[in-house]
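Enquirer: got a structure for you, letters missing:
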């Protein structure tokens, strides 16, 4: 929806005839923008131990997932219709074990100096990192669950800063 999400009801990617359109950002100011997203892959404790010990048959699960997330953020415009190609300043993907899940917590922060935000890039980075974890460990456990992928915060742009109540 257009605006800050505080009750606005117009969609920015729909033209007057209801046709999907890419938003024209040509007149927008270049500002520093960041977005952070997160997600979780839950698994059996034994699966987590094998991943952390570096004994998965496909190799370094966490390192490969981190690279996959970074690559995905850079290719978001190829994956999500109507996203603008962006020259990203920074993409960081962090993957931390959580024995309480048990599983892995994935977060991604993306930064750009540009005319449009990077929320989709952060969400795509997390999604693909989680999918890569699943792919690399599915021989160990097919019942892993990918969940809780969400935007935690964003800064910059006309709508200003936003933070999830859970961030």
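Expert: Received, thanks. Here the structure is a predicted model, which means the values were calculated and not measured.

Enquirer: alpha carbons only for contacts and neighbour counts from here, please
Expert: Will do.

Enquirer: tell me where this structure has strands.
Expert: Per DSSP state E, the chain carries strands over the ranges 31-42, 90-98, 103-114, 145-155, 162-163.

Enquirer: now render these as a markdown table, adding mean neighbour count and distance to residue 10.
Expert: Listed next are the strands of the chain as a markdown table, based on neighbours: other C-alpha atoms under 10 Å; distance: least, C-alpha to C-alpha, whole Å:
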| stretch | mean neighbour count | distance to residue 10 |
| --- | --- | --- |
| strand 31-42 | 24 | 23 |
| strand 90-98 | 18 | 30 |
| strand 103-114 | 24 | 23 |
| strand 145-155 | 18 | 21 |
| strand 162-163 | 14 | 19 |
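
Enquirer: which of the ones you listed sits closest to residue 72?
Expert: strand 90-98 (10.0 Å; C-alpha to C-alpha).

Enquirer: now do that closest one: distance to the chain's middle.
Expert: Per C-alpha atoms, centre = their mean, to the nearest Å, the displacement of strand 90-98 from the mean C-alpha position of its chain is 11 Å.

Enquirer: now do stretch 127-140
Expert: In terms of C-alpha atoms, centre = their mean, the centre of stretch 127-140 is set 15 Å apart from its chain centre.

Enquirer: same check, this time on stretch 71-90
Expert: 11 Å.

Enquirer: let's bring in a second one:
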């Protein structure tokens, strides 16, 4: 079994030393979903929510969250992100919003945590803005879809590979 990277030889938590790692372009894509009542999704899509444009606010919250990741997750490195994208898509058939975030940089460590944080906080923002009209919303399926760069190269979640190939 592979050793956990955030534990030292004594089993104590510590930040990974990335000093000797190569600078490479690193990209991570993450996803989250917010499932809700069809009427709530319709309200969001038609722009009729009294709190304003839910998708725009959630997108901005996701971008801000990615930039704050090292302040939220104790052993994350502070990173100089060069690109953060947060996209939201209404999935009417399943009465949910699909959130995808993409973070990128040239650096010595990956950006999976930043992408996950962006997607998660965008989902939390949707929940916060819509909880008055739909208390049964469910945030779920938070996961990394893809990562590129570094020693481990390119990786995609099995479900993404299946969707692309078949």
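Expert: Structure's in. What do you need? Values in this document were obtained by computation on a predicted structure and should not be read as measured data.

Enquirer: any chance you could compute the TM-score here?
Expert: Scored against TM-score structural alignment, normalised by the length of structure 2, the superposed chains reach a TM-score of 0.95; 160 aligned residues with a C-alpha RMSD of 0.7 Å.

Enquirer: export the strands of structure 1 to TSV and append columns for distance to residue 81 of structure 1.
Expert: Compiled in TSV, the strands of structure 1 are given as follows (distance: least, C-alpha to C-alpha, whole Å):
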stretch	distance to residue 81 of structure 1
strand 31-42	19
strand 90-98	21
strand 103-114	19
strand 145-155	19
strand 162-163	24
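
Enquirer: ok, longest helix in structure 2?
Expert: Assignment by DSSP state H gives helix 112-130 as the longest helix of structure 2.

Enquirer: Provide the aligned range in structure 1 for it.
Expert: The aligned range for helix 112-130 of structure 2 in structure 1 is 119-137, by TM-score structural alignment.

Enquirer: average offset between that stretch and structure 2?
Expert: Here the mean offset of stretch 119-137 of structure 1 against structure 2 after fitting is 0.3 Å, by mean C-alpha distance after the TM-score superposition for structure 1.

Enquirer: map residue 107 of structure 1 across to structure 2 for me.
Expert: By TM-score structural alignment, residue 107 of structure 1 lines up with residue 100.

Enquirer: then residue 79 of structure 1?
Expert: Match for residue 79 of structure 1 (TM-score structural alignment): residue 72.

Enquirer: how many neighbours does its match have?
Expert: Residues near residue 72 of structure 2, counting by other C-alpha atoms under 10 Å, number 11.

Enquirer: cool, residue 131 of structure 1 as well?
Expert: Neighbours of residue 131 of structure 1 (other C-alpha under 10 Å): 18.

Enquirer: likewise residue 86 of structure 1?
Expert: So residue 86 of structure 1, with other C-alpha under 10 Å, has 19 neighbours.

Enquirer: select, out of the strands of structure 1, the one closest to residue 16 of structure 1.
Expert: strand 103-114 (26.4 Å).

Enquirer: who are the contact partners of the residue lying closest to residue 140 of structure 2 once chain neighbours are set aside?
Expert: Excluding the flanking residues, the one nearest residue 140 of structure 2 by C-alpha to C-alpha, 6 or more residues apart in numbering is residue 33, at 5.3 Å. Contact partners of residue 33 of structure 2, counting by C-alpha atoms under 8 Å, 6 or more residues apart in numbering, are 96-99, 123, 138-142.

Enquirer: check whether residue 149 of structure 1 really touches residue 38, as I assumed.
Expert: Yes - shown here, residue 149 of structure 1 and residue 38 form a contact pair, counting by C-alpha atoms under 8 Å, at 5.5 Å.
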